[in-house]
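S.K.: Quick check, what structure comes out for this input:
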Amino acid sequence: MRTLSLIVPCYNEEQSITIFYDAVAKVFDSINKTSDRYQPEYLFVNDGSSDKTLSILKDLQKQHPETVHYLSFSRNFGKESALACGLDASTGDLVAVMDVDLQDPPELLPKMIDLIENDGYDCVGTIQKERRGQGRIRAFLSTKFYNVIDAVSQVRIEPNARDYRLMTREMVNTITSLPEYNRFSKGIFAWVGYKTTYLKYESQPRAAGTSHWSFMQLVNYAIDGIIDFSDAPLKIATWVGGISCVLAVIAFIFVIVRALTIGGAVAGWPSLVAIILFLGGIQLFSLGILGEYIGKIYLETKHRPKYIVQEKK
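M.R.: Here you go, the predicted structure:
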C-alpha cells in the first residue's frame, strides 16, 4: 500500500480539526473501497495556536497513532513556515496540502489521484471559481494581485489558485531542497515547474470558526509574493527616478531660458514647495522599495530556521 501525506496547517482551529478528520477519513474509505490503495498520513502543523488546538491534536493522535501525527511550533511562524515544515516532514509517495477549515473539498482527492496515476501529472492544483464569503473590495484586490504578479513575474501563477494541491514525491523533494527563508508557496509551486493541471471547484464555506487573515495581512502577503518573485519594483523605481531627473533638467532649462528672454524669475513659492515635496516623495518611495529588498536579503543572510518545532508525535 502506498502512502498519501496530508499537510494541514492549524492556527486556532479547535472547532475544525475533528470535523476535518472525519470528512477526509470518509474520502479515504471510498478511495480504498475496492482495494487498499493509499494509507493516509495526517501531518497537522500547529502554528503556535493559543486555543485548544494542540490538546485536540494530541487526543486525535492517541486515537489514531498509526496515521495521525502533529508538529507544534514554539510560537506562531506563519502559514508559509507551517507548509514548509509539513513538506519537510512528509514521507508519502503523494503529498497533499489542505486547509483544515474544509474550504478545500477533500472529495476532489480521488480525481486528483487519478490524474497523477493515469495521466502522468506531477501536480494537481485547484482553483476557486468564485470567492464567496469575501467582500467585493477584497475579491477585487485579490484578482488584481494575480494580474500584477503575472505581469511582473517570470513564472505564471494561476488566478485564484489555492494552496490545496496533490504532488508527487519527486516534486516535493525539489521544493524542500530550496533553501530560501522568505517563502511564497504559490510562486514556489509554479517556479519548480513539473507537469501540472488544475481542477476548478465552487468555493466552500468554512466548516467552523472564522478566518484569521486580516486585510492588512493579505496586503503584506501580496507584497511579499511580488518581491519574492520579481525585481520589477526596483526597475519601476529606477524608471520613475530617471524620468523625474529628466523632467527636473527640462524645468531648469526652461527657467534659465525664461529668465534670459523675458527677465526675472517666475514667482510662486507654493509651486516650488509642491515640486520639492513631489520629488522627495519619489525618493522616499524608491528608498522604501529598495528597503524591502534589502530587508529580505538581511533575513536570508541570518540563516535562521524557517520554524522551530517544540513538540511532535
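S.K.: From here on, just use CA atoms for contacts and neighbour counts.
M.R.: OK.
S.K.: Is Ser49 in a helix, a strand, or coil?
M.R.: In three-state terms, and counting by DSSP: H, G, I helix; E, B strand; the rest coil, Ser49 is coil.
S.K.: try Tyr70
M.R.: Secondary structure, three-state DSSP: Tyr70 is strand.
S.K.: OK, contacts around the residue nearest to it when sequence neighbours are not counted?
M.R.: Among residues not flanking Tyr70 along the chain, Phe44 sits closest, at 4.6 Å (CA to CA, 6 or more residues apart in numbering). Counting by CA atoms under 8 Å, 6 or more residues apart in numbering, Phe44 makes contact with Ile7, Val8, Pro9, Cys10, Leu57, Val68, His69, Tyr70, Leu71, Gly86.
S.K.: and the longest helix for the protein?
M.R.: When the chain is parsed with DSSP state H, its longest helix is helix 269-302.
S.K.: Can you mark which positions in it are buried?
M.R.: Within helix 269-302, the residues that qualify as buried by neighbour count (16 or more other CA atoms under 10 Å) are Leu279, Ile282, Ser286, Ile289, Glu292, Tyr293.
S.K.: Identify, from those residues, the entry nearest to Glu14.
M.R.: Nearest to Glu14, judged by CA to CA, of the buried residues of helix 269-302 is Glu292 at 35.3 Å.
S.K.: residues in contact with the closest one?
M.R.: Ile227.
S.K.: residues in contact with stretch 151-167?
M.R.: Residues outside stretch 151-167 that contact it (CA under 8 Å, 6+ apart): 94-99, 104, 109, 112-113, 122-129, 142-143, 146-147, 149-150, 185-187, 190-191, 226, 229-232.
S.K.: this one next, for a side-by-side:
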Amino acid sequence: MKKLSIIVPAYNEEETVGLFYDAFSKVESQMDVEPEIIFVDDGSKDKTLIELKKLQKEHEEVHYISFSRNFGKEAALYAGLQKATGDFVAVMDVDLQDPPELLPKMLKIVEEGEYDAVATRRQDRDGESKIRSFFARMFYKWINKVSSLELVDGARDFRVMTRQMVDSVLSMDERERFSKGLFNWVGFNTYYISYENRERVAGSTSWSFWGLLKYAIEGFISFSTAPLSFVTSAGVLTCVLAVLGAIAVVIRAILFPHTAAFGWPSLAVIILFFSGVQLLSLGIIGRYIAEIYLETKNRPIYIIKEEK
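M.R.: From the prediction side, this is the model:
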C-alpha cells in the first residue's frame, strides 16, 4: 500500500489541530493509502504543541515537528516536505479553509498518472475585505506579467504532489522561499480544482495585511527582475526630462531675458521629484542586495527544538 504524507503547518492553532484531525478521519477511509500526518509547530506561543503531543500519543500516524521559534510558514512547509516519506505528499492549512473532503478526489487524479500534482484555487473571495481582495488580484495580475511564472489567481498551497515533484522542490534550498512560485517553477503537470472560499473553523489568522504585502514583495523579488528594469527606465526618463528642462530654461532665457526662468517653488518641486526617484531606485536595488546578503549568510531555514 502506498503512503500519503500530509503536511500541516500550525502557528498558535491550539483550537484547530483537534478539529483538523477529526475532519481528516472522516475521509481517511475513502483513500486506499497509508496516512502520515506531519504537523509543523512554527514556534507557537499557545498550547498548540501540547495538543499535538496528545494527538501523537493517541494516533500512530500523527507526527510533529516543533521549531525553536517562529520561522514562518514557508520554513514550516519546507521542514514538512523534508520530513515526509510518502509516495504522495499533500500540503494543507490546519484551519480547515482547505477542505479535507477534496483529498480523495485529488489523490485519485494523481494516482491515475496523467498529472503530477493536483492543486486548488478559490472560486471567490467571500468573507475577505475588499482592500485585501483588490491587492491580491493585482498581485497575481502583475507577477504574471513581469515574470516567467503563471500563477493562478486564488491558488492555495493546498495540493497533492508526487514524490518526484516533491524531490524537485526540495532540490531548491534557497533561504527566502515563495512556495507558490517554487511549485510552479519546477514544472510538472498540474490540475486545478476550484472550490468556494471557506472561513476558519476557529481561532484567528496570523496573516496581517502587511505580512501578506511582505510575502507578495518576496514573490516579486524571487521570480522577477522587472523592478530593476523599472529603475533603469526611471533613470532614463528622468535624464530625458532633465535635458528637456534645461532646453526650456535656455529658450525662455533667450526669449524673455528680463523674466526669471523659474521661481524657487518650481526648483523645489524638481529637486523633490528627482530625489524621490533616486530613493525609490535605491530602495529597489537595496531589496535585491538584501536577498543576496541573506542567502550568502547560509543560515539554516529553521531550527527544530523537538520532534516525534
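S.K.: thinking again about what came up before, put the buried members of the contacts of Phe44 of structure 1 into a ChimeraX selection.
M.R.: To isolate the buried members of those in ChimeraX, using 16+ other CA under 10 Å:
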select :7,8,9,10,57,68,69,70,71,86
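S.K.: about what we covered before: next, the mean deviation of the helix or strand following the longest helix of structure 1 compared to structure 2.
M.R.: Next along the chain after helix 269-302 of structure 1, taking DSSP states H and E as the criterion, comes strand 309-312. Here strand 309-312 of structure 1, set against structure 2 after superposition, deviates by a mean of 0.6 Å using mean CA distance after the TM-score superposition for structure 1.
S.K.: other SSEs contacting strand 309-312 of structure 1?
M.R.: When contacts are defined as 3 or more CA pairs under 8 Å, 6 or more residues apart in numbering; DSSP states H and E, strand 309-312 of structure 1 sits against strand 68-73.
S.K.: 10 Å instead, please
M.R.: Applying 3 or more CA pairs under 10 Å, 6 or more residues apart in numbering; DSSP states H and E, one finds that strand 309-312 of structure 1 contacts strand 38-46, strand 68-73.
S.K.: can you tell me what part of structure 2 it aligns to?
M.R.: Counting by TM-score structural alignment, strand 309-312 of structure 1 falls onto residues 304-307 of structure 2.
S.K.: Stretch 85-101 of structure 2 maps to which residues in structure 1?
M.R.: Taken onto structure 1 by TM-score structural alignment, stretch 85-101 of structure 2 occupies residues 91-107 there.
S.K.: so how far is the first residue of the matching stretch from its last?
M.R.: One end of stretch 91-107 of structure 1 to the other measures 22 Å (CA to CA, to the nearest Å).
S.K.: Mind listing what's buried along it?
M.R.: Residues of stretch 91-107 of structure 1 classed as buried: 91-92, 94-106 (neighbour count, 16+ other CA under 10 Å).
S.K.: Return the residues in contact with the nearest residue to Pro305 of structure 1 once chain neighbours are set aside.
M.R.: In this structure, Pro305 of structure 1 finds its nearest non-sequential neighbour in Tyr181, 7.5 Å apart by CA to CA, 6+ apart. Tyr181 of structure 1 makes contact with 80-81, 84, 296-297, 299-307, according to CA atoms under 10 Å, 6 or more residues apart in numbering.
S.K.: Next, Val95 of structure 1: secondary structure please.
M.R.: Using three-state DSSP, the structure places Val95 of structure 1 in strand.
S.K.: just the helices in the stretch 1-150 of structure 2 please.
M.R.: Remark: helices assigned in the stretch 1-150 of structure 2 by DSSP state H, counting those that start in this stretch are 17-28, 48-58, 73-83, 103-111, 130-146.
S.K.: returning to that earlier point: quick one: closest of the helices and strands packed on strand 309-312 of structure 1 to His212 of structure 1.
M.R.: His212 of structure 1 sits nearest to strand 38-46 of all these, at 14.1 Å, using CA to CA.
S.K.: sorry, back to before: which one of the contacts of Tyr181 of structure 1 is nearest Thr3 of structure 1?
M.R.: With CA to CA as the yardstick, the closest approach to Thr3 of structure 1 among those comes from Ala84, at 19.1 Å.
S.K.: burial measure for the residue nearest to that closest one when sequence neighbours are not counted, as a count.
M.R.: By the measure of CA to CA, 6+ apart, the closest residue to Ala84 of structure 1 outside its immediate chain neighbours is Thr176, 7.3 Å from it. Residues near Thr176 of structure 1, counting by other CA atoms under 10 Å, number 15.
S.K.: residues contacting the aligned partner of Thr176 of structure 1 in structure 2?
M.R.: Thr176 of structure 1 maps onto Leu170 in structure 2, with residues paired by TM-score structural alignment. With contacts defined as CA under 10 Å, 6+ apart, the neighbours of Leu170 of structure 2 are Tyr78, Ala79, Leu81, Gln82, Gln164, Leu182.
S.K.: Also Phe73 of structure 1?
M.R.: Each residue near Phe73 of structure 1 by CA under 10 Å, 6+ apart is listed here: 45-49, 81-82, 85, 307-312.
S.K.: try it again with 6 Å
M.R.: For Phe73 of structure 1, the contact set (CA atoms under 6 Å, 6 or more residues apart in numbering) comprises Asp47, Gly48, Ile308, Val309, Gln310.
S.K.: Buried among the residues you listed? Need that as a selection in ChimeraX.
M.R.: This is how ChimeraX selects the buried members of the contacts of Phe73 of structure 1, with burial counted by 16+ other CA under 10 Å:
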select :47,48,308,309
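S.K.: of the contacts of Phe73 of structure 1, closest to Tyr198 of structure 1?
M.R.: Using CA to CA, Asp47 comes nearest to Tyr198 of structure 1 of these, at 27.8 Å.
S.K.: Let me know whether the closest one touches Glu80 as I believe.
M.R.: No - using CA atoms under 6 Å, Asp47 of structure 1 is not in contact with Glu80; the gap is 10.0 Å.
S.K.: what's the distance between the aligned residue in structure 1 for Ile247 of structure 2 and Thr176 of structure 1?
M.R.: Aligning on TM-score structural alignment places Ile247 of structure 2 opposite Ile253 in structure 1. Per CA to CA, Ile253 of structure 1 is found 57 Å from Thr176 of structure 1.
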